[in-house]
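Peer 1: my questions are about this predicted structure, shown below with the sequence.
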Amino acid sequence: MPFMVIVGSSPPYRFVGSMVHVMDIIAKQLNSCYEFVIPDDWMFGTRLPNGSWTGIMGQLARREVDMSGVTLSNDAARNAAIDFSEPLYMDTQVLSYKRPVLEADIAGFIKPYDTLMWIMLAATLLVVLVAIFGVHLIENSLPFKRNNNGEKQTPKLDTERKAPQQQKWESVWYSFQWTIGSTLAQSIPWVPRGNAIRVIAGLWLFSALIIASVYRSNLKAMLILPKLRLPFDSIEELVETDIPCIVPKGSMLYQAVLYAPPGSLLSRLKDQLVDTVDKDKAVRDVLLGFNAVFIGQSIIEFVAHQTFSQTRTCPLYIASQTFFGATSLSIGFKKGSPLKAKVDPIIRNLKEFGILDYLVRRETIYAKECLRQESLLGSAESLKPLKLKDFYGVFSLYASGTFLASVVFLVELILQRKRHTSNLP
């Protein structure tokens, strides 16, 4: 696909695709007729350890057929066994997988800031807490107190003085409450006293306002703008997952994976390798997300075109990073065949006049729109309304905080009741 599609499960088969038209043109120019011969294993062909070939490559190497009716990828091993025509097309080996869909991100409430930013915020919060507590502790250790206006006030009675240990813990508690509360835009019934504490508190209130405003703005934008997470975007990322990967059995790529040096990326892909010659099952498994596929881009474009024409959906994406460069696709001939010299000028003319590209592109007219990266990553026009599940993460955080506050409140009630009971005569 898309060069040759064989329709039917048993003879007589029906052949469709761009290569059927190319073979018709070649036969007409040579004033000849032709017959398609399908290899028993339905494969392009790989080299066996004894040096023989399977599939179409085996038919050509054994001189059972005159030429291939489909294009074959040209590499050094194949070129030593058969002759190749002028390249008809250039193709790239790509990774493809089921296109991700927009999903609610439960952990999205922590993503308005990156990890470094959260660490800096936590460190700043700790510094402010220590500063306020330290200054407050110094103020309380002086032989006077300050009234609500910040003026010095000497206690009238010794009973107004609290125990130093009690004052210390109250300072810690009020400092912690106020510092955290101001960060979360919560009102705390505590007025900082003294010029030093007021300066620190004022700076922290201003910083907390900026931090909270930016956080809310980023969170709102991240909830509204759709974000897609790709399972992988390169072969390096694929081998780190447990996603099975289809590589067509008998293809040049299958042979490259099979004989890859130990420790290489292709060798690591062996553990996830799924080889098959059943194209219908392979396509179905990829569309359902059971397997990824490592194959020629032209084949993925054809699958995307066919799927869109039938369902009006674009279920696949192509990883942006490729492993191999472009490979040439040519017609194969038995070694020393005189047909090569006759067919090459015909192919050259078809290519120069754009007929070859036209024959393929009309088989994949919807693929370009389906597989473009801009549609995958989303744009400003793809805003989505907020749904309830978009707030699951925020709701979970709020519920956890409410539960924790309720536990603290109950503990305080229990301790207060015990203290009151112990003070009774």
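Peer 2: The structure has been received and is ready for your questions.
Peer 1: okay, CA-based contacts and neighbour counts for the rest of this
Peer 2: Noted.
Peer 1: tell me where the stretch 101-250 of the chain has strands.
Peer 2: With DSSP state E, counting those that start in this stretch as the criterion, the stretch 101-250 of the chain has strands at 145-146, 152-153, 245-246.
Peer 1: let's bring in a second one:
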Amino acid sequence: MDSHCCWKLVKLNSRTQMIQLWQNGASVRDIARGTGYSITTVYRWINRWQREGSIYDKPRRGRPRVTSAEQDKQILRAIHAYPKQDPVGIVQSLNYRCSWKTIQRRLEEQGGAQFVNFRNLDHLMALKGRHLKVGADTWIPWVDVHERADGSLYASGVAAEFFDIIATKLNFSYTLMIPADREWGRGMPNGSFTGMIGMCQRKEVDVAIGPFGITYERSKVVDYSVPLSMDQFGIFLPRPRLEKDLAGISKPFAWQVWMVLAVAVLLCVIISLLINRILQQSKAPSVKYSIKPMWILVALFRGSTQIEPETDTERVFLATWMWAGLILSTAYCGVLTSLLAVPKVTVPVDPLQDLVSYKKIPWAIERGTFLHQVFSEATSGVYKKISDGGSLVTNGYDERNRVKTERIAVLCDVFTMKKIMNDDYSNTGICNYYIAEKPITSVALAFAFPKGSDLARHFDHWLGPVKESGLVGRSIAALTANATACLIKPGKEGMSVSLVISLQDLAGLFILSGAGQLSVQRH
């Protein structure tokens, strides 16, 4: 029995090498040292060659070989000619029915194993013929699930396309399954999860496309593939526009300037009234005029007065205010003109706190996402306010029209935001959306598997090179190319927009000017 075992362990190419070395005059000891086998084994094969003229295995009981010696040679020649093709497909094209393990043995017997990467072959054949259950739901542009006429489902999108590539590489078919609650996966107090993560946790599916944000809580119940991509999550808003504001007449000066001016006018009025009282008590009754408080308005509005100052005190008072009025009115008119000529659009919301404090834009959160769980678990602070004050939506892409027309904000991923901006700008040529500059968080996105699944290893074998090649990034860039025109700050899009000043824009100026002129005329 031991002798038979030893004979069986010596590969055909090693036997051939022993006989060739012996025929060339090498000693048995040198042959044993060179081939790595014992002297007894070398003697046994030399004696077999001398006795029978053959070193091939003898027929024995058990499963017969599925290929002949000539067919083995044909397999070696075909694989040598096409080293980058699937060896199983090559063998099947020769009408030989054998497994990839058989092909591996035949190549090793003939010394041709170097022509095939058996590590790739292991991944190629690991799932051959299997039919997988795959969890999926719509998340444009990553995945878009459609229904065929026969009721079966199929998916398109960036993640779905790469999933199909892996399905081809690993030789498996699949059926899509949508979670009943239409969620990605939130942890419950009892340790279970909703959505597709829950389907993986309960082993209802073999893999879920997602892609899913990798979080510690989810990693307790599922395994992840290598990340497809890194994405940011932020605030998606209607684009800020120029707003009509009667208070715009105050914008040329900061509030501190207006405060100082008001205090100065008030003080001067009080001082002038005191001086008038003093002068009236000291002058003769023939003295008719003194310091007039209305001279301040005359000076500020650059008007004229028919009451001339009689004393040096009055002249200094009026001259001082005329000089100050000249400076202030010139600066005011210049800044106001520039504001009207080059309007500045105010962005009311940027960090998350602004969304809460602004109170003019309602917001929504995508239901069942990791972001939904982060906000819902908050017990205080801005996250708690976001959770309490927001509504829930299925996904950000479906809410794109509401963002534009109803002017709501959606908290979602940046890739979705850019895809919406790309499609909208391609159709309208106008930037109608805005992405807040400060993201909420960043997260890696990946496929999900039931805990302990061997599929993750086979998926990673192909996903790793895909990621390193930059194919995912290029796909994202191709789908969002036109969004770059709208990623600049609002008001600086570079589009030729004609600024038309309306009566509402000028209403504040007319009111202020009219009040001033009325005061002067009364004086």
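Peer 2: Structure's in. What do you need? Remember, it's a predicted structure, so these values are computed and weren't measured experimentally.
Peer 1: in structure 2, which helix has the most residues?
Peer 2: helix 312-341 (DSSP state H).
Peer 1: so that one aligns onto which residues of structure 1?
Peer 2: Aligning helix 312-341 of structure 2 against structure 1 (TM-score structural alignment) gives residues 195-224.
Peer 1: same deal with stretch 460-467 of structure 2?
Peer 2: Using TM-score structural alignment, stretch 460-467 of structure 2 corresponds to residues 344-351 of structure 1.
Peer 1: other residues contacting the matching stretch?
Peer 2: Here stretch 344-351 of structure 1 makes contact (Cα atoms under 8 Å, 6 or more residues apart in numbering) with 26, 29, 85, 86, 88, 356, 357.
Peer 1: give the aligned equivalent of residue 397 of structure 1 in structure 2.
Peer 2: So residue 397 of structure 1 corresponds to residue 512, using TM-score structural alignment.
Peer 1: rewinding a little: now, which of the contacts of stretch 344-351 of structure 1 sits nearest residue 175 of structure 1?
Peer 2: Taking Cα to Cα as the measure, residue 175 of structure 1 sits nearest to residue 357 out of the contacts of stretch 344-351 of structure 1, at 73.2 Å.
Peer 1: which strand or helix spans the closest one?
Peer 2: Taking DSSP states H and E as the criterion, residue 357 of structure 1 maps to helix 355-361.
Peer 1: average offset of that helix relative to structure 2?
Peer 2: Its matched residues in structure 2 lie on average 1.1 Å from helix 355-361 of structure 1 after superposition (mean Cα distance after the TM-score superposition for structure 1).
Peer 1: mind listing what's buried along that helix?
Peer 2: 356, 359, 360, 361 (16 or more other Cα atoms under 10 Å).
Peer 1: what of stretch 497-511 of structure 2?
Peer 2: 505, 507, 508, 509.
Peer 1: before we move on, what about stretch 372-390 of structure 2?
Peer 2: Judged by neighbour count (16+ other Cα under 10 Å), stretch 372-390 of structure 2 contains these buried residues: 372, 373, 375, 376, 382, 383, 385, 386, 387, 390.
Peer 1: thinking again about what came up before, quick one: the longest helix of structure 2 to chain centroid distance?
Peer 2: How far helix 312-341 of structure 2 lies from its chain's middle: 53 Å, per Cα atoms, centre = their mean, to the nearest Å.
Peer 1: and stretch 229-240 of structure 1, what's buried?
Peer 2: By 16+ other Cα under 10 Å, the buried positions in stretch 229-240 of structure 1 come out as 232, 233, 234, 235, 238, 239.
Peer 1: got the contact list for it?
Peer 2: When contacts are defined by Cα under 8 Å, 6+ apart, stretch 229-240 of structure 1 is touched by residues 95, 99-100, 265, 268-269, 272, 318-323.
Peer 1: and those residues, which is closest to residue 190 of structure 1?
Peer 2: Nearest to residue 190 of structure 1 among those, with distances taken as Cα to Cα, is residue 100, at 49.9 Å.
Peer 1: identify the residues contacting the closest one.
Peer 2: With Cα under 8 Å, 6+ apart, residue 100 of structure 1 has these contacts: 228, 229, 230, 231.
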